[in-house]
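Asks: below are the sequence and a predicted model; questions follow.
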Amino acid sequence: MDVSAFKDYYIPMNKGMWRDLEKGDISKPELINTRFSRAFVHFGLEKDGKELAQLYQRFLSQQGQTYEGARELLADLKQAGYQIYAATNGVTAIQEGRLERSGLLPYFDAIFISEQLATAKPSLDFFEKVSERIAGFSKEKTLMIGDSLTADMAGGAAFGIDTAWYNSKQLDNNSSVQPTYTLSDYSDLRALLLR
């Protein structure tokens, strides 16, 4: 099988399935357990999607790559007194493993994973559950930073908090979602929060 052709098909198909999850059109188990089998079917091969998902999760959870400058930025934000939380729709086993191996876990006050909350971004229920678990939560003092217009920006805006779209690839915003801020790199975030 041509790996390049597989990736060319799989990447947009997988992104589409995550968008379907955000819209509530599919469930998390359906996404996780069928995305690989769907991709292989496209190339005429029958594979067990659930088995491939388990292998993928095991290997991906053992990786902990970070972007250059992430650790320094998080350290500076903590030093400045910020509370930092992570909110993800990702798979629990993967997210916990990656954060542990990245060395970034100590910078976060808490991690909120959709599977554990039984709801996903951009649902208002997700944001409400997160806010209930943060002592002294204030919408006026909260900034949702994320790279997804549909999950992070739309969800945050609907919940009534400021949003910052991390748009490092300089993508066009062809949606109706208008983030409060648009950031192209960490220096933008540093300038916004560490004035």
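Replies: Ah, there it is.
Asks: alpha carbons only for contacts and neighbour counts from here, please
Replies: OK.
Asks: so what secondary structure elements neighbour the longest helix anywhere in the chain?
Replies: Looking across the chain with DSSP state H, the single longest helix is helix 3-23. Here helix 3-23 touches helix 28-42, going by 3 or more CA pairs under 8 Å, 6 or more residues apart in numbering; DSSP states H and E.
Asks: which strands or helices does the following helix or strand past the helix it packs on pack on?
Replies: Toward the C-terminus, helix 28-42 is succeeded by helix 49-60 as the next helix or strand (DSSP states H and E). Secondary-structure packing of helix 49-60 (3+ CA pairs under 8 Å, 6+ apart): helix 28-42, helix 92-102.
Asks: buried residues in the next helix or strand after helix 49-60?
Replies: With elements assigned by DSSP H and E, the helix or strand that comes after helix 49-60 is helix 70-79. Residues of helix 70-79 classed as buried: 73-74, 76-77 (neighbour count, 16 or more other CA atoms under 10 Å).
Asks: next up, a structure to set beside the first:
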Amino acid sequence: MQYAIFDLDNTILDFDRAEAANLAAVFQHHGVTDIRRAENEYQAYNETVWQQIEQGADRDSLLDQRFQVFLGTLGITVDGPAVQQEYDQLLAHSYQVIPGAHELLRTLTNAGLTLLVGTNGIKHTQLSRLAGAHMTPYFDHIFISESIGYAKPNPHFFNAIHDQYPDMNATNTVMIGDSLRSDIAGAATVQLPSIWYNPQHVHNDTTIAPTYTVDNFKQLQKLLLTA
């Protein structure tokens, strides 16, 4: 194994913790009374937004309007792009790391693997979070959907990585991520093996088949260093 492409959110950065704290702050600021219920309802709505983005819909317009649309269902009128910017600023300064991630990345780097980031998201937000978490030095290159112009699982996302590393192939490269729909399915579109990071033991009721499945970083490290 020569190249390991890492997803960020809920793979090495703890997006769930960051999102919960930042949503609570945004909702409180805009007068939401039942924050816990709003968070749950927002999660379901936001899932549909990202499904559309992953299927090729315009990312900027969907993200700029998602808080306006969602808060509108609660009877709250806001400026969508302004609230999105407010949320982005909070998220950009959220540096929660999944425990053990630093040790994993350090070990893999010392073993000679070339580590890459392959993430869907907003460029300045993801770069800020990586820097704040002191993880940037581990990675040889950071590929973000906003910069590439395509989101996982679109094969063009992975083709952009291959353009930078033309010696990548199905025997020396693997995609690691928590999302079956974007990370694992995306790797399959370009015939790359994949590792599904599934610490919550989520049942796979889809037809998407990861090459490997792990539920902790020790398993992941062993797999990467012996594959």
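Replies: Ah, there it is. What you see is a predicted model; the values in this text were computed from it and never measured.
Asks: okay, buried residues for the longest helix of the first structure please.
Replies: Applying 16+ other CA under 10 Å to helix 3-23 of the first structure flags 10, 13-14, 17-19, 21-23 as buried.
Asks: where does it end up in the second structure?
Replies: Residues 35-55 of the second structure are where helix 3-23 of the first structure aligns, with TM-score structural alignment as the criterion.
Asks: residue farthest from the centroid of the second structure?
Replies: In the second structure, G75 marks the outermost C-alpha relative to the chain mean, sitting 30.4 Å out by CA atoms, centre = their mean.
Asks: so what corresponds to that one in the first structure?
Replies: Applying TM-score structural alignment, one finds that G75 of the second structure aligns to G44 in the first structure.
Asks: let me see the contact set for K139 of the first structure.
Replies: By CA atoms under 8 Å, 6 or more residues apart in numbering, the residues touching K139 of the first structure are 160-161.
Asks: any idea how far it is from T182 of the first structure?
Replies: Counting by CA to CA, to the nearest Å, the separation of K139 of the first structure from T182 of the first structure is 19 Å.
Asks: then A158 of the first structure?
Replies: From A158 of the first structure over to T182 of the first structure (counting by CA to CA), the distance is 17 Å.
Asks: more neighbours: those two, which one.
Replies: Shown here are A158 of the first structure and T182; by other CA atoms under 10 Å, T182 has more neighbours (19 against 15).
Asks: and that one, helix, strand or coil?
Replies: Classification of T182 of the first structure by DSSP: H, G, I helix; E, B strand; the rest coil places it in strand.
Asks: please name the nearest non-neighbouring residue to it.
Replies: Excluding the flanking residues, the one nearest T182 of the first structure by CA to CA, 6 or more residues apart in numbering is W165, at 4.8 Å.
Asks: helix/strand/coil for that neighbour?
Replies: What three-state DSSP gives for W165 of the first structure is strand.
Asks: so what's the aligned residue in the second structure for it up against?
Replies: Aligned counterpart of W165 of the first structure in the second structure: W196 (TM-score structural alignment). W196 of the second structure is in contact with 176-180, 184, 210-214, counting by CA under 8 Å, 6+ apart.
Asks: now do 6 Å
Replies: 177-178, 210, 213 (CA atoms under 6 Å, 6 or more residues apart in numbering).
Asks: could you dump those into JSON lines with distance to I148 of the second structure added?
Replies: As requested, the contacts of W196 of the second structure are arranged in JSON lines below (distance: CA to CA, whole Å):
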{"residue": "G177", "distance to I148 of the second structure": "18"}
{"residue": "D178", "distance to I148 of the second structure": "21"}
{"residue": "P210", "distance to I148 of the second structure": "24"}
{"residue": "T213", "distance to I148 of the second structure": "27"}
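Asks: same list, the residues you listed, but as a markdown table with distance to D88 of the second structure and secondary structure please.
Replies: Shown next, in a markdown table, are those (distance: CA to CA, whole Å; DSSP: H, G, I helix; E, B strand; the rest coil):
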| residue | distance to D88 of the second structure | secondary structure |
| --- | --- | --- |
| G177 | 22 | strand |
| D178 | 22 | coil |
| P210 | 31 | coil |
| T213 | 31 | strand |
